[in-house]
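Enquirer: The sequence isn't on hand, but the structure is:
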């Protein structure tokens, strides 16, 4: 084992492909973007497996292991392994480095190979690298299995919601209703947030579950203008691409992209758990997804959203549901 720099084991490569260049293309060769696999095309730029890193925009530093005979779009940086490192080993190493710490630029963040190529790590022999890769792959397989179990628990919560309250759209239990804007208005947190703050972007929120994929802590000076503030009384709802169903119950204060609405449920009317799972129900997602504006960047019609009639069951029943959610959440961490 010896200490080496990242630049000792890989070469950088760049791509000039745009996502629009691969729309409606077909073929045998995969192409990747910041969010992962995009689709297949009839060409490829790299003959061998490699690592790609998001270098521009949201998600900078995110690392992907890409297959042979594939390509990436221009927001990604190729890291092409030399003969002294396995692509899989390089992937784990780079992912552990958290290259997002090298970002520059407030409006559109960037990271540059010249800034992180001197990151040091321990390089083992190829045989040892293979052993480590196999071990980590087994661990990740166990994690994937656990994630499937967690998804089933999330489905259990959704089923329990419908059982207790019915569809929030058809309201079969005939609960009293009030407009969303009256019982869960958009309210930014007005308190102090300190010098180092949590900054939540949409790509850091898992679709359908609202789980936080990545916590990004930045200095307050690095927070852009297009943000909102929130605390632990808010529910964050994504108005962009509502079909992705990104709804968050934050566990701390912070800043978020302005694409997330900081809803503040009135404690005399709603609790956060009830509101969150109402917004996540299939019926609500289907309804609100049909009421969007903008073709390329579909956003929820705020008029329709604010005027939605929210069924308001008794708080005692909502609190019973919240206790059920809490119990299931405990099962997720066992």
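Expert: Nice, I can see it. Treat the numbers as computed from the prediction; the structure is a model and nothing was measured. Residues are numbered from 1 along each chain as shown.
Enquirer: make it CA atoms for all contacts and neighbour counts henceforth
Expert: Fine.
Enquirer: what ranges do the helices span in the stretch 151-300 of the chain?
Expert: Here the stretch 151-300 of the chain has its helices, by DSSP state H, counting those that start in this stretch, at 180-183, 272-280, 282-289.
Enquirer: So residue 297 is in contact with residue 241, correct?
Expert: Yes. Between residue 297 and residue 241 there is a contact at 7.0 Å, judged by C-alpha atoms under 8 Å.
Enquirer: Between these two, which is the more surrounded one?
Expert: Comparing residue 297 with residue 241 by neighbour count (other C-alpha atoms under 10 Å), the higher total belongs to residue 241, at 19 against 10.
Enquirer: wait, what's in contact with the nearest residue to the more buried one once chain neighbours are set aside?
Expert: Setting aside the residues directly before and after it, residue 241 is nearest to residue 298 in space (C-alpha to C-alpha, 6 or more residues apart in numbering), at 5.4 Å. Applying C-alpha atoms under 8 Å, 6 or more residues apart in numbering, we find residue 298 in contact with 240, 241, 242, 292.
Enquirer: Could you rerun that using 10 Å?
Expert: The contact partners of residue 298, by C-alpha atoms under 10 Å, 6 or more residues apart in numbering, come to 239, 240, 241, 242, 243, 289, 290, 291, 292.
Enquirer: Could you list which of these belong to strands?
Expert: Using DSSP state E, the subset of those located in strands is residue 292.
Enquirer: Tell me how many other residues crowd the nearest residue to residue 196 once chain neighbours are set aside.
Expert: Sequence neighbours aside, residue 219 is the residue nearest to residue 196 in space, at 4.4 Å (criterion: C-alpha to C-alpha, 6+ apart). Around residue 219 there are 12 other residues, counting by other C-alpha under 10 Å.
Enquirer: mind listing what residue 219 touches?
Expert: 194, 195, 196, 197, 198, 199.
Enquirer: ok, and the most crowded of those residues?
Expert: residue 199 (24 neighbours).
Enquirer: Surely it is in contact with residue 227?
Expert: Yes. At 8.9 Å, residue 199 and residue 227 qualify as touching, with contact defined as C-alpha atoms under 10 Å.
Enquirer: Give me the common contacts of these two.
Expert: Joint contacts of residue 199 and residue 227 (C-alpha under 10 Å, 6+ apart) are 254, 255, 256, 257.
Enquirer: Deepest-packed of the helices of the stretch 151-300 of the chain, please.
Expert: Mean neighbour count (mean count of other C-alpha atoms under 10 Å) peaks for helix 272-280 among the helices of the stretch 151-300 of the chain, with a mean of 22.
Enquirer: In addition, the following structure is provided for comparison:
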């Protein structure tokens, strides 16, 4: 089997001519705007000139070495990437893409990597027929992952649609529900972290879960895990919030929410909401806020980073349907979440299968 450098079988193109002129994106537009980073799809543009259409292609972030396989026309936001195409006489692009997934690379320095280092990485290159057989096997496994992911997304959309069906648009309030200030429906309190610096070593490493804004933003509605803990000293300058508390971020990630699934502490960049159970539920407030999140974020003042204060949250107008209807919504969501959890289990199984096949194919 031949050993080749990636740069021998992947030729790059600079993306300069495909850079979008305006960042005025809208979902109604046709052309995707991509980044090679984690977010991938930044939005859609109505600019139809200089669209990259020589797909499939690998888009490669020159600074982080993140990459994606793209098989549709697109534009890009910046020049901080390479567009990689295969030498089709010797290599299958999808094979190279899968092989790159197995490469461990340290990209801690802020520098461009493709030309200087990454393209020089050596890989085994079997004959073209063997490459294509490996791709077919991995693509079949990937389809199982995609099916489960699509089902999860359908359940998420179903939950949003159910809210609109039962309560109407929370911005325009077409059903004419009574409107109250959010502070009238329960207690809003900022988290606590009085010690400075906040990350002093003696505050951390104990048994008390510590939730940060990123944990809330990435929770998908329910905070089930944590990455930090407080020590006894850390707890003394904070407090514990009970399971079921609705966490709302007010700094960096604005108006993102998650319901605590365990007792935990959190800093003053997060607000805890405890409902008056005779008037509302955490779940209703959470879904209501999900429709307003972008509005709240766009109106947030920005200094070093965007943030809102407790007064802004307390003063928000919220339609208040009958509590019986809110409880019915919660019961329906619980059933949807059960089905979604099953789909997530299937996704996890499919991802493990894919990982095993990937390792087997390139070991």
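Expert: Everything's here; your move. These numbers come from a predicted model, not from an experiment.
Enquirer: quick check, nearest of the contacts of residue 298 of structure 1 to residue 263 of structure 1?
Expert: Of all those, residue 239 has the smallest distance to residue 263 of structure 1: 11.4 Å, by C-alpha to C-alpha.
Enquirer: hmm, back to that, what about the residue nearest to residue 241 of structure 1, distance to residue 242 of structure 1?
Expert: Between residue 298 of structure 1 and residue 242 of structure 1 the computed distance is 8 Å (C-alpha to C-alpha, to the nearest Å).
Enquirer: overlap in contacts of the two?
Expert: In contact with both residue 298 of structure 1 and residue 242: 289, 290, 291, 292, using C-alpha under 10 Å, 6+ apart.
Enquirer: what's the neighbour count on residue 362 of structure 2?
Expert: 12.
Enquirer: Residue 326 of structure 1 now?
Expert: What residue 326 of structure 1 shows, counting by other C-alpha under 10 Å, is a neighbour count of 13.
Enquirer: For the spatially most central residue of structure 2, give me its contacts.
Expert: For structure 2, the residue nearest the mean C-alpha position is residue 218 (6.1 Å; C-alpha atoms, centre = their mean). Contact analysis of residue 218 of structure 2 by C-alpha under 10 Å, 6+ apart lists 253, 256, 257, 258.
Enquirer: Looks like residue 102 of structure 1 contacts residue 118 (just checking).
Expert: No. Judged on C-alpha under 10 Å, residue 102 of structure 1 makes no contact with residue 118 at a distance of 11.6 Å.
Enquirer: circling back to that earlier point, residue 138 of structure 1 versus the residue nearest to residue 241 of structure 1, what's the distance?
Expert: From residue 298 of structure 1 to residue 138 of structure 1 the distance is 39 Å (C-alpha to C-alpha).
Enquirer: which stretch of helix or strand covers residue 305 of structure 1?
Expert: According to DSSP states H and E, residue 305 of structure 1 maps onto helix 302-307.
Enquirer: what's the mean gap between that helix and the aligned bit of structure 2?
Expert: The superposed helix 302-307 of structure 1 is, by mean C-alpha distance after the TM-score superposition for structure 1, a mean 4.2 Å from where its aligned residues fall in structure 2.
Enquirer: Please list the outside residues in contact with that helix.
Expert: Contacts for helix 302-307 of structure 1 (C-alpha under 10 Å, 6+ apart): 178-186, 239, 287-288, 291-293, 308.
Enquirer: and what of stretch 291-304 of structure 2?
Expert: Contacts for stretch 291-304 of structure 2 (C-alpha under 10 Å, 6+ apart): 160, 164, 169-171, 250-257, 286-287, 289, 306-309, 312-313, 316.
Enquirer: try 7 Å this time
Expert: Stretch 291-304 of structure 2 has contacts (C-alpha atoms under 7 Å, 6 or more residues apart in numbering) with 254, 255, 256, 306, 307, 308.
Enquirer: How about stretch 130-145 of structure 2?
Expert: Residues outside stretch 130-145 of structure 2 that contact it (C-alpha under 7 Å, 6+ apart): 92, 94, 95, 347, 350, 351, 354, 357, 361.
Enquirer: Who are the contact partners of residue 152 of structure 2?
Expert: With C-alpha under 7 Å, 6+ apart, residue 152 of structure 2 has these contacts: 340, 343, 344.
Enquirer: swap in residue 28 of structure 1?
Expert: 40, 41, 42.
Enquirer: Same check on residue 169 of structure 1?
Expert: 283, 284.
Enquirer: try the one 10 residues further on
Expert: With contact set as C-alpha under 7 Å, 6+ apart, residue 179 of structure 1 has these partners: 306, 307, 308, 309, 310.
Enquirer: What lines up with the second one in structure 2?
Expert: For residue 307 of structure 1, the aligned position in structure 2 is residue 315, judged by TM-score structural alignment.
Enquirer: how much space between its match and residue 296 of structure 2?
Expert: 12 Å.
Enquirer: Number of residues surrounding the residue nearest to residue 47 of structure 1 when sequence neighbours are not counted?
Expert: For residue 47 of structure 1, ignoring the flanking residues on the chain, the nearest one in space by C-alpha to C-alpha, 6+ apart is residue 69 at 4.6 Å. Counted with other C-alpha under 10 Å, residues neighbouring residue 69 of structure 1 total 17.
Enquirer: in terms of contact, does residue 69 of structure 1 touch residue 48 like I think?
Expert: Yes. Counting by C-alpha atoms under 7 Å, residue 69 of structure 1 touches residue 48, with 6.2 Å between them.
Enquirer: shared neighbours of these two, anything?
Expert: By C-alpha under 7 Å, 6+ apart, no residue touches both residue 69 of structure 1 and residue 48.
Enquirer: Report the secondary structure state of residue 96 of structure 1.
Expert: At residue 96 of structure 1 the chain is in helix, as set by DSSP: H, G, I helix; E, B strand; the rest coil.
Enquirer: re the thing from before, just the buried members of the contacts of residue 179 of structure 1?
Expert: Neighbour counting with 16 or more other C-alpha atoms under 10 Å marks 306, 308, 309, 310 as buried within these.
Enquirer: Now the two most distant members of the contacts of stretch 291-304 of structure 2.
Expert: 256 and 306 (12.8 Å).
Enquirer: Which residue ranges of the stretch 201-350 of structure 2 form strands?
Expert: 204-210, 221-223, 228-230, 246-251, 253-260, 270-275, 317-320 (DSSP state E, counting those that start in this stretch).
Enquirer: from these, which stretch is densest packed?
Expert: strand 246-251 (a mean of 27).
Enquirer: Relative to the whole chain's centre, how far out is that one?
Expert: 16 Å (C-alpha atoms, centre = their mean, to the nearest Å).
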